[in-house]
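Peer 1: I would like the atomic coordinates for the input below:
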Amino acid sequence: MGVSSQAISVPYRGHGLQALWLGVVALVMVVVQAASAQARPDSLADLAEKISPSVVNITTSTVVAGQSGGAPIVPEGSPFEDFFREFQDQNRGDGDRPRRSSALGSGFVISEDGYIVTNDHVIKQADEIVIEFFSGEELTAKVIGTDPKTDIALLKVETDEPLNYVTFGDSDASRVGDWVLAMGNPLGQGFSVSAGIVSARNRSLSGSYDDYIQTDAAINRGNSGGPLFNMDGEVIGVNTAILSPNGGSIGIGFSMASNVVTRVVDQLKEFGETRRGWLGVSIQDVTADVAEALGLEDTAGVLVTDVPDGPAKKAGIVQGDVILSFDGVEVVDTRALVRQVGNTAVGKAVRVTIFRDGKTQTIKVTLGRREEAEAVRTAAPAPEEAEEPKEMLGLTLSPLTEELRGELQLPKTAMGLVVMDVDQTSEAFEKGLRAGDLITEAGQQKLENTGDLKARVDEALEAGRKSLLLLIRRGGEPRFVALSIRD
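Peer 2: Have a look, this model is predicted:
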């Protein structure tokens, strides 16, 4: 009996532990479900009802010139060809007359006195802009200002009654996975709401100042210019573009971040145009091989590839400097620096920390205005003596002659070595050098002949370097390339 009692008691204790464990799991699931319920409301109806009166439909019309003739609307040889040709002949006179074209978009009111935000492409070249409010009322709007670089436009309507409006939120506070609500006029269907989450942040499409929020909330044609809301009813983005093979939503939409939009809107409201800061440098990211060639301990900052006449040149920044910080903020990459400079006030004196000749130094630069900037590039005189092409670093190089200058359409002041051929098995080919490129500097020193290049290679080897930094120009655009100099 004792043995039997012991045999029974062991599994009994096991069942007790199992029951306790199941209870803990159940409690955790209840807590998780409660937290999930708090994160996602049962319905978005209250939020949609609150913000809908501030969202508008936009209809634009443009007079376009008539076109006579035109491409056939049926394939050649079709049995309907004669019928359609007769139809075109009967109506040919109508095709010569100007006609009015309409387009649809969305927008939202940001002040009770009638300021409205939308996309620049929604109202571009429009002769008339009609705003339709949620109540059905229609008002004509005028353009206060536009910014094609961020695709933002600011409109204004005149009204005696205060309008419902929404406020901007902090787009930097939004996180991937946060719930969002998109509103607008998709495919001309009128006021419509779609929900989704923030799929990604800090997306760049094509512009220097891009900072897009990616969302899977349905965005279609006609949604352009409409707001993207967070769950507090704040605008954190302006719906601008979609990625789609068929023109419809596949769950990849892009909204310009509100922290970009607010700065643009403030300037458009005050000046009718944007006024961005301008440093006056061409730059590229610092890669690991470029950092090694320059003697940088870390892959940080951006490399200055050209310094036209402007604020940076006036302050003493030169080609080959590495900008490590701007106005007290560490420089991560070229995109970050361009955005930070653009967001800085015109005329502000900022401190720029650079790396040059193995040391860091700080230079004070007074920013100009990007919109007014005109880059004038200069270079040293051309070499006086010519020499035969030589092979170095996987490249066949020739000094710049008058004949080559003409073929490559280079200015008289250009100097350097012309790449005549590239060994396709070489590192130079792998890194993008091609025949017709002009190498103007090696080791941050000017080149006039292949002897200069050999001297720079020897100097780098003596300094223990594994690579040499070359400044390449193609079509007038400069970039740095680091090539290995050790076998």
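
Peer 1: all contacts plus neighbour counts: C-alpha atoms, from now on.
Peer 2: Fine.

Peer 1: buried sites along stretch 229-243?
Peer 2: 229-231, 233-242 (16 or more other C-alpha atoms under 10 Å).

Peer 1: next up, for comparison:
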Amino acid sequence: MKRITSLLVVAIFGGLITLGGYKLLFEKGRTSYTWNEDLPVFQTSNTPVSSAGAGINAVDFTTAAENTVNAVVHVKNLTVSKAAPSFLDFFYGSEGRQIPQVGTGSGVIISPDGYIVTNNHVIDRSTELKVTLNNNKSYDAELIGTDPNSDIALIKIEADRALPYLAFGDSDNTKVGEWVLAVGNPFNLTSTVTAGIVSAKARALGRSDQSFIQTDAAVNPGNSGGALVNTNGDLIGINTAITSQTGSYVGYSFAVPSNIAKKVVEDILEYGNVQKGMLGISAPRVNSPYAIENGLDEIEGVYVEGVEEESGADEAGLVEGDVIKQIDNIKIRRFADLTGYISTKRPGDEVQVTVERDGESLLLPVTLKERQSLIVPVMGLSVKNLTENDKKIYKVKKGVKITGVPEVYRKDGLELVGSVILEIDGQPIEDIQDARVEFGKITRYGKTVITLLNKKGERERVIFQ
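Peer 2: Just a heads-up that it's a prediction; the model follows:
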């Protein structure tokens, strides 16, 4: 018993020595804090911070890339051009040598039976089209249809099996700052993936009214026609253009929104051409002297400068001076917002247009109509379809009315504005589509005879050479 007691005393004594040594040698003294109440107090946000970190570390691109690469193809376009005739060609009566040229780009498979969407400039003037899949299999392709205005074309291959494809997403839901992938097959090296964010939406380039998605994902020549997808792998755009003085990527690239591309493809398949619904208003360019002088460049929305007679906007009650603020659920801040959304609609579709008029907000339902005016090729005249009132005044049932003339013709003293074109080189003109086709046949080196009615109702023949 005494032995057990002795061991217990020794153990307790050893523990006290150990604890005292730790306190003396290792534990720091307590620190006391004092507060000076005269110091300023700063409040910071208590917004919780993501434990996963910020930026690209929180995004996984692998699934989107895996779902996309096999649906993106390489497109090769063979064209034939004539070389300039040499002295021997003139001597022997040859028409000149034909030189084959090869252009390349990318495309996106949009159906398992081989329909592929690409850019119009990728397949333009092609005499032969070839498509190479991501597995290096090659096929001859057929051109189904094209729309130069949106730079979208539809081609098709006949494969022996169902192909991987991408479904169109809703580009209206795309947000600025959202991560996206640009996938292309530029050098027939199988699909290549680059990442970036959406830099802007509804971006207009130059004088074009086309609306683009702007991104900083790297896109180079040969990527045209490739896919722009979000992190879910949804197709939200068709890569189309870059802005560069060198021809190479320098930070910005542009894609046709998927809603526009989808509508163009559906129109080509159903109608054989693109059906364009028109609102029927005109708006000043915000950077023009007139817009700046009148403060129109500071308006958030689209200022209605004019309303086309018998258009959907006219029938719905839009007037000059209205400011379009919204269409359906799409906010309108600039003209490209308006044209981009209208490009997804067809004649006969109804849209809800919110306008600001004299400080009040009005909701006007507008039924879109077919295009009633255009600028014809080659000569550049502005023409429009005849209204019922025009037909009564001129006592005609067919023709197109000239509404604008290039400066070169005004200098010659020709009073063409207000006249009605009846025939071009003997071909009767019924509407603006006939005018577009017949003016498109004109060459700058031939003679063109236009039969028209002047503002006095007199029939005239004007010869252009």
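
Peer 1: TM-score, when you put one on top of the other?
Peer 2: Once superposed, chain against chain, the TM-score is 0.61 (TM-score structural alignment, normalised by the length of structure 2); 341 aligned residues with a C-alpha RMSD of 4.2 Å.

Peer 1: Could you pick out which of the buried residues of stretch 229-243 of structure 1 are located in strands?
Peer 2: Counting by DSSP state E, the part of the buried residues of stretch 229-243 of structure 1 found in strands is 229, 235-242.

Peer 1: Ala218 of structure 2 contacts Val180, doesn't it?
Peer 2: No - assessed by C-alpha atoms under 8 Å, Ala218 of structure 2 is found out of contact with Val180, at 10.8 Å.

Peer 1: what about those two, which has more around it?
Peer 2: Val180 (26 against 20; other C-alpha atoms under 10 Å).

Peer 1: which one of the ones in strands among the buried residues of stretch 229-243 of structure 1 is nearest Thr159 of structure 1?
Peer 2: Distance ranking of these against Thr159 of structure 1, using C-alpha to C-alpha, places Val235 first at 23.0 Å.

Peer 1: how much space between that closest one and Met183 of structure 1?
Peer 2: 11 Å (C-alpha to C-alpha, to the nearest Å).

Peer 1: circling back to that earlier point, what's the closest of the buried residues of stretch 229-243 of structure 1 to Pro148 of structure 1?
Peer 2: Each of the buried residues of stretch 229-243 of structure 1 was checked against Pro148 of structure 1 using C-alpha to C-alpha; the closest is Thr240, at 12.0 Å.

Peer 1: Look up how far Asn246 of structure 1 lies from that closest one.
Peer 2: Applying C-alpha to C-alpha to Thr240 of structure 1 and Asn246 of structure 1 gives a distance of 17 Å.

Peer 1: Okay, helices next: where are they in structure 2?
Peer 2: Using DSSP state H, the helices of structure 2 run over 2-25, 62-68, 87-92, 120-123, 258-271, 289-293, 312-316, 335-342, 388-394, 407-411, 432-440.

Peer 1: Need the winner for burial among these.
Peer 2: Across the helices of structure 2, averaging neighbours per residue (mean count of other C-alpha atoms under 10 Å) puts helix 120-123 on top, at a mean of 23.

Peer 1: Packing partners of that one?
Peer 2: Here helix 120-123 of structure 2 touches strand 72-82, strand 98-109, strand 152-157, going by 3 or more C-alpha pairs under 8 Å, 6 or more residues apart in numbering; DSSP states H and E.

Peer 1: For Val250 of structure 2, find the nearest of those strands.
Peer 2: Closest to Val250 of structure 2 of those is strand 98-109 (C-alpha to C-alpha; 18.9 Å).

Peer 1: Any chance you could list what contacts the closest one?
Peer 2: 71-83, 115-119, 122, 163-166, 184-187, 221-227 (C-alpha atoms under 8 Å, 6 or more residues apart in numbering).

Peer 1: Repeat that for stretch 264-279 of structure 2.
Peer 2: Here stretch 264-279 of structure 2 makes contact (C-alpha under 8 Å, 6+ apart) with 117, 144-147, 152-154, 311-313, 342-343, 345-349, 366-371.

Peer 1: In space, what's closest to Ile116 of structure 1 - neighbours in sequence excluded?
Peer 2: Val109 (4.4 Å; C-alpha to C-alpha, 6 or more residues apart in numbering).

Peer 1: how deep is the one you found tucked in, by neighbour count?
Peer 2: 26.

Peer 1: Also Gly272 of structure 2?
Peer 2: Gly272 of structure 2 has 13 neighbouring residues, counting by other C-alpha under 10 Å.
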